[in-house]
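S.K.: Here is the input, now give the coordinates:
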Amino acid sequence: MSIGALAARFGLATHVLRHWESMGLLHPERDANGRRRYGADDLTRVAIIRFSKEAGLSLDTIRSLSATVDRTTRHRILSHEAEKLRSRIAAAQVSLQLIEGGLNCTHEDVTQCPNYQRLIADHIGPPTTGDTPPSLHPRNGT
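M.R.: Prediction:
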């Protein structure tokens, strides 16, 4: 398969595949004219790279994972990545709560909604130097 065909199959630009090759993530064979030729293993590799990127892994991390056969090293890398993903999921859940709070609010001005104010107050935490407006302070019961 040519670079153009492989790129089209995954909805990528050809320069992306060239970049992944320059990073050592892909190793296509070359034909007699020096053109890249991708086989079934390359197809699988691109799918793994795409899936890994969608999971939030960087290209450097993907390269590190593909370069190791040591279970302990792989476990250390993936444990770190899992923790980062858990943090992103938690942040996304807070964002979703905020958005849904705004959607479900019946107040004309969402900033006046007690539930919305509670979500904001929970997100910013207790005041440290009196910088939180009283209406957003968690102890005001609003």
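
S.K.: can we go C-alpha only for contacts and neighbour counts from here?
M.R.: OK.

S.K.: can you give me the strands in the protein?
M.R.: 29-30, 36-37 (DSSP state E).

S.K.: So which other helices or strands are in contact with the last one?
M.R.: Looking back up the chat, that one is strand 36-37. Here strand 36-37 touches strand 29-30, going by 3 or more C-alpha pairs under 8 Å, 6 or more residues apart in numbering; DSSP states H and E.

S.K.: got the contact list for the strand it packs on?
M.R.: For strand 29-30, the external contacting residues (C-alpha atoms under 8 Å, 6 or more residues apart in numbering) are 36-38.

S.K.: which one's the longest helix in this protein?
M.R.: helix 71-104 (DSSP state H).

S.K.: next up, for comparison:
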Amino acid sequence: MNIGDVAARSGLPAKTIRYYEDIGLVRPQRDPNGYRAFREQDLHKLAFLGRARGLGFSIEDCRNLLHLYEDETRTSAEVKDIAQHHLDEIDEKIANLREMRDTLSDLVRCCAGDERPDCPILESLGSAPGKA
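M.R.: Sure, this is the predicted structure:
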């Protein structure tokens, strides 16, 4: 398969596929004319990477997961550790977003939103850190 074919079948843009090749996540064969010649196993790796990136795994996590996927001597504990760490990061981001939302919600509620110039939103944004 050429890069267009594998892009269509994997759902990944050709630019992303080239990037994955550049960083060594996939290594397609080359035709005598120098064009990439993707095999089914390359397509499978690209689909795997697309799903993992869709779940927010970092490139390094994807590299490790792909290595474990190909390692028949792996333990599921190794895979779970990577996934659990990522889940913990997601939970932390959600908590931070909730805190941001609560703060902003309070500021919006406190702002009269009228013709007067005083605005608690701007006052908060202009205050020293930690004094919101």
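
S.K.: what TM-score comes out when they're superposed?
M.R.: Once superposed, the chains reach a TM-score of 0.63 (TM-score structural alignment, normalised by the length of the second structure), with 116 aligned residues with a C-alpha RMSD of 3.2 Å.

S.K.: re the thing from before, mind putting the contacts of strand 29-30 of the first structure in CSV, neighbour count and distance to residue 18 of the first structure included?
M.R.: What follows is these, written out as CSV (neighbours: other C-alpha atoms under 10 Å; distance: C-alpha to C-alpha, whole Å):
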residue, neighbour count, distance to residue 18 of the first structure
36, 17, 10
37, 16, 12
38, 18, 12
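
S.K.: Next one: the residue positioned nearest the centre of the second structure from residue 39 of the second structure, what distance?
M.R.: The centroid of the second structure falls nearest to residue 56 when counting by C-alpha atoms, centre = their mean (3.2 Å). With distances taken as C-alpha to C-alpha, to the nearest Å, residue 56 of the second structure is found 26 Å from residue 39 of the second structure.

S.K.: Next one: the residue lying closest to residue 110 of the first structure once chain neighbours are set aside from residue 84 of the first structure, what distance?
M.R.: Leaving aside its chain neighbours, residue 110 of the first structure sits nearest to residue 102 (6.1 Å; criterion: C-alpha to C-alpha, 6 or more residues apart in numbering). To residue 84 of the first structure, residue 102 of the first structure is 27 Å away according to C-alpha to C-alpha.

S.K.: between these two, who's got more neighbours?
M.R.: Higher neighbour count among residue 102 of the first structure and residue 84: residue 102, with 17 against 14, using other C-alpha atoms under 10 Å.

S.K.: does that one really touch residue 116, like I thought?
M.R.: Yes. At 6.6 Å, residue 102 of the first structure and residue 116 qualify as touching, with contact defined as C-alpha atoms under 8 Å.

S.K.: Pull up the overlap in contacts between these two.
M.R.: Contacts common to residue 102 of the first structure and residue 116, judged by C-alpha under 8 Å, 6+ apart, are residue 110.

S.K.: that older thread, make JSON lines from the strands of the first structure and add distance to residue 122 of the first structure to it.
M.R.: Converted to JSON lines, those look like this (distance: least, C-alpha to C-alpha, whole Å):
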{"stretch": "strand 29-30", "distance to residue 122 of the first structure": "55"}
{"stretch": "strand 36-37", "distance to residue 122 of the first structure": "54"}
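
S.K.: Next, the contact list for the residue with the largest distance to the centre of the first structure, please.
M.R.: What lies farthest from the middle of the first structure is residue 32; by C-alpha atoms, centre = their mean that is 39.5 Å. Listed by C-alpha under 8 Å, 6+ apart, residue 32 of the first structure has no contact partners.
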